[in-house]
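Predicted model and sequence follow; I will ask about them next.
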Amino acid sequence: MIENQITERIIGCAIKVHQNLGPGLLESAYQECLFYELKKAGPKVQKEKPLPLIYEEVKLDCGYRMDLLVEDTIIVEIKSVETLNDIHLAQVLTYLKLNDSKIGLLINFNVLQLIKGVKRVINKYKN
């Protein structure tokens, strides 16, 4: 599956979750439901995948975890906040760098229309 098809499928599943649950729940509820929907839809998906930090060639487990990793390439970071801000974007960019991934989705479920809460994030340093 190519990246655009994967992100399209993820967003479709997220919209389904949002239509069923609406805004206002905890991030963990949306994460579980989106994980379930993605598993039903078919792509390989991992939840709470550990993300080690490499510092001076030493692999350190600092407790970072990606909300979802789809097809070993797309990082999905789930939020349920009033407004996405720069620190949320920085988090996804850092995860992209640490995982050596190109594309991430930052999804805020605490909106009336989910499409307004979806941000596609590109690691411009990854080919």
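Thanks, I have the structure now.

going forward, measure contacts and count neighbours with C-alpha atoms only.
OK.

three-state assignment of the residue most central in space within the chain?
Geometric centre of the chain, nearest residue: Val76, 0.9 Å, by Cα atoms, centre = their mean. State at Val76, reduced to three classes by DSSP: H, G, I helix; E, B strand; the rest coil: strand.

Included below, for side-by-side comparison, is a second structure:
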Amino acid sequence: MQKTTQMTENEISKIVFEIGLKIHRKLGVGLFESIYEECLFYELQKTELKVERQKFLNIQYEDLLLEKAFKMDLLIEHKVVLEIKSVDVLNNFHAAQLKNYLRLGNYKLGMLINFNSQLFKNGVKRIANGLNELK
């Protein structure tokens, strides 16, 4: 495997997708988000990737520092934010939530993963923040 600090967001997202697919195949749909998150964290820890779980994000508003303003489900290599869901349908709020994490944390790629989708690939949405090559 490549040295992880040099991995691109795209390379990381491919690994995440494969691990997510494995978990989806083994567990199926209909479980709580926390179960899928725990399994993703477990599987990602077995790779050489640096993974942080329930990572707080501080934001600055003018002279005001808002500590622990948001809590991201998983952050990989300080580059890719994962937002895990287990819902009937992803909606605009879910995407907006992840876009805010990316914008306010200055991250370039996020993945919104809904494990409650019958076909795993239909439950995965990539959201880029200023990365033209991730179209």
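The structure has been received and is ready for your questions. Everything numeric in this text was worked out from a predicted model, so none of it was measured.

Output the longest helix belonging to structure 2.
Criterion DSSP state H: the longest helix present in structure 2 is helix 9-27.

residue range for the next helix or strand after that helix in structure 1?
Next in sequence after helix 9-27 of structure 2, counting helices and strands by DSSP states H and E, comes helix 33-45. Helix 33-45 of structure 2 corresponds to residues 27-39 of structure 1 when matched by TM-score structural alignment.

just stretch 100-119 of structure 2 next, same as before
Stretch 100-119 of structure 2 covers residues 94-113 of structure 1 once aligned (TM-score structural alignment).

after superposition, how close is the match of helix 33-45 of structure 2 to structure 2?
Compared with structure 2 after fitting, stretch 27-39 of structure 1 deviates on average by 0.4 Å (mean Cα distance after the TM-score superposition for structure 1).

Name the residues of that stretch that come out as buried.
Neighbour counts over stretch 27-39 of structure 1 (16 or more other Cα atoms under 10 Å) mark 27, 30-31, 33-35, 37-38 as buried.

before we move on, what about stretch 92-111 of structure 2?
For stretch 92-111 of structure 2, by 16+ other Cα under 10 Å, it's 95, 98-99, 101-102, 105, 107-111.

Throw these into a markdown table and include distance to Ile23 of structure 2 and secondary structure, thanks.
Converted to a markdown table, those look like this (distance: Cα to Cα, whole Å; DSSP: H, G, I helix; E, B strand; the rest coil):
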| residue | distance to Ile23 of structure 2 | secondary structure |
| --- | --- | --- |
| Ala95 | 22 | helix |
| Leu98 | 22 | helix |
| Lys99 | 25 | helix |
| Tyr101 | 25 | helix |
| Leu102 | 25 | helix |
| Gly105 | 28 | helix |
| Tyr107 | 25 | coil |
| Lys108 | 25 | coil |
| Leu109 | 21 | strand |
| Gly110 | 19 | strand |
| Met111 | 16 | strand |
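
which residues sit in contact with Ile15 of structure 1?
Ile15 of structure 1 sits next to 114-115 when contact means Cα atoms under 8 Å, 6 or more residues apart in numbering.

That one pairs with which position in structure 2?
Using TM-score structural alignment, Ile15 of structure 1 pairs with Leu21 in structure 2.

For the match of stretch 100-119 of structure 2, give me every contacting residue.
Counting by Cα under 8 Å, 6+ apart, 3, 7, 18, 22-25, 27, 30, 51-54, 66, 73-82, 84, 88-89, 92-93, 114, 117-124, 126-127 sit against stretch 94-113 of structure 1.

before we move on, what about stretch 60-75 of structure 2?
37, 41, 51-59, 81-84, 101.
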